[in-house]
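No sequence on hand, only this structure:
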């Protein structure tokens, strides 16, 4: 089709003529698809860019320039859409990298926090009287029941319960100090 025919189609398109739009779409679809195929996007295909381009042409049809070749305007719109998309994708990838790095920092901070808490606990346990510390560790670290500890140390389960209670209260108070 001649440039003169395209000129009249663009002029009609600017007035909202859907038939002119359809003709221009059929005329330029394959050319624009070939152009879009030259760019790699992990999220969008060449068809997507072509569709977006023609949607933009329809939405912004009043701003088309009659004195500039339509195909030039079409390629510029398409190229800008592709470049904007590629910038967004690049930004998304860098944001994902940032979030991954943030998670690593959080994990490191959690490890430091847990180590500090464990150090506080061990310091508090060391301050317990010898027998209370032994009973507490047998129950909490070795997972022995009151009965098992009572049999092992030859004392009553009530005494075991009392020592565990007193040790727990002492350690709570120790944690409040930090």
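All right, it came through fine. Bear in mind the structure is a predicted one, so any value in this text is a computation, not a measurement.

Please make it C-alpha for all contacts and neighbour counts, starting now.
Fine.

Past the longest helix belonging to the chain, which element shows up next along the chain?
Longest helix in the chain by number of residues (criterion: DSSP state H): helix 70-127. For helix 70-127, the following helix or strand on the C-terminal side (DSSP states H and E) is helix 130-140.

try this one next to it:
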């Protein structure tokens, strides 16, 4: 299409001619689509950008200057739309990352509180064990002594140490299983 013919279409568009608008759309749509696709790499987004460009052209038809390059006008609108979409997407990604980070912190804090409560409950249950059983349990847990070493230190049979450890663990499991 010659520049003279394009100028006539633009002047008719300024006066609200739908056919001129349609002709300009067919003249530039493919070029705009290819331009948008270079940036978006998405068929749907590229088609959407073409539609948005021509919607803006229709809405701004009164302010189009026929003496200026219509091609540059169309490309500028497309560029602005593409860059705005890119900025919005980057902003969305950053927002999602912040939300995920805050959820992780919230979960970590919540887990720490639950762990502290559970540890306190476990210590209270250990304190409520009968004195000899508590002593055997703490020697094993805190001091890391073997059954044989505990038996030798306390002057009792190894089977008694094992029996008391089993009872302590059973009591603690029973009391802590109700924690929720």
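Sure thing, it's come through. Keep in mind that what you see is a predicted model, and the values were worked out from it rather than measured.

average gap between the longest helix of the first structure and the second structure?
In this overlay with the second structure, the average offset of helix 70-127 of the first structure from its partner residues is 1.5 Å by mean C-alpha distance after the TM-score superposition for the first structure.

Counting by contacts, list what that helix packs against.
For helix 70-127 of the first structure, the helices and strands in contact under the criterion 3 or more C-alpha pairs under 8 Å, 6 or more residues apart in numbering; DSSP states H and E are helix 3-14, helix 18-36, helix 46-59, helix 157-177.

List the contacts of the longest one.
When contacts are taken as C-alpha atoms under 8 Å, 6 or more residues apart in numbering, the neighbours of helix 157-177 of the first structure outside the stretch itself are 120-121, 124-125, 128, 132-133, 135-136, 146-147, 149-150.

If we use 10 Å, what do you get?
Helix 157-177 of the first structure has contacts (C-alpha atoms under 10 Å, 6 or more residues apart in numbering) with 117, 120-125, 127-129, 131-137, 139-140, 145-151, 153.

swap in the third one?
Residues from elsewhere that reach helix 46-59 of the first structure (C-alpha under 10 Å, 6+ apart): 13-14, 16-18, 21-22, 24-25, 28-40, 60-61, 63-64, 73-82, 85.

Derive a ChimeraX selection command for the buried subset of the contacts of helix 157-177 of the first structure.
Only the buried entries of those go into this ChimeraX selection, using 16 or more other C-alpha atoms under 10 Å:
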select :120,124,125,128,132,133,135,136,139,146,147,149,150
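
Would you indicate which residues of stretch 106-122 of the second structure are buried?
121, 122.

Give me the residue at the spatial middle of the second structure.
residue 96 (4.0 Å; C-alpha atoms, centre = their mean).

Next, work out how far apart that residue and residue 90 of the second structure are.
10 Å (C-alpha to C-alpha, to the nearest Å).

do residue 44 of the second structure as well
Taking C-alpha to C-alpha, one finds residue 44 of the second structure at 19 Å from residue 90 of the second structure.

Next up, the contacts around the closest residue to residue 10 of the second structure other than its chain neighbours.
With sequence-adjacent residues excluded and distances taken as C-alpha to C-alpha, 6 or more residues apart in numbering, residue 10 of the second structure is closest to residue 66, at 6.3 Å. Residues in contact with residue 66 of the second structure, defined by C-alpha under 10 Å, 6+ apart, are 6, 7, 8, 9, 10, 11, 14.
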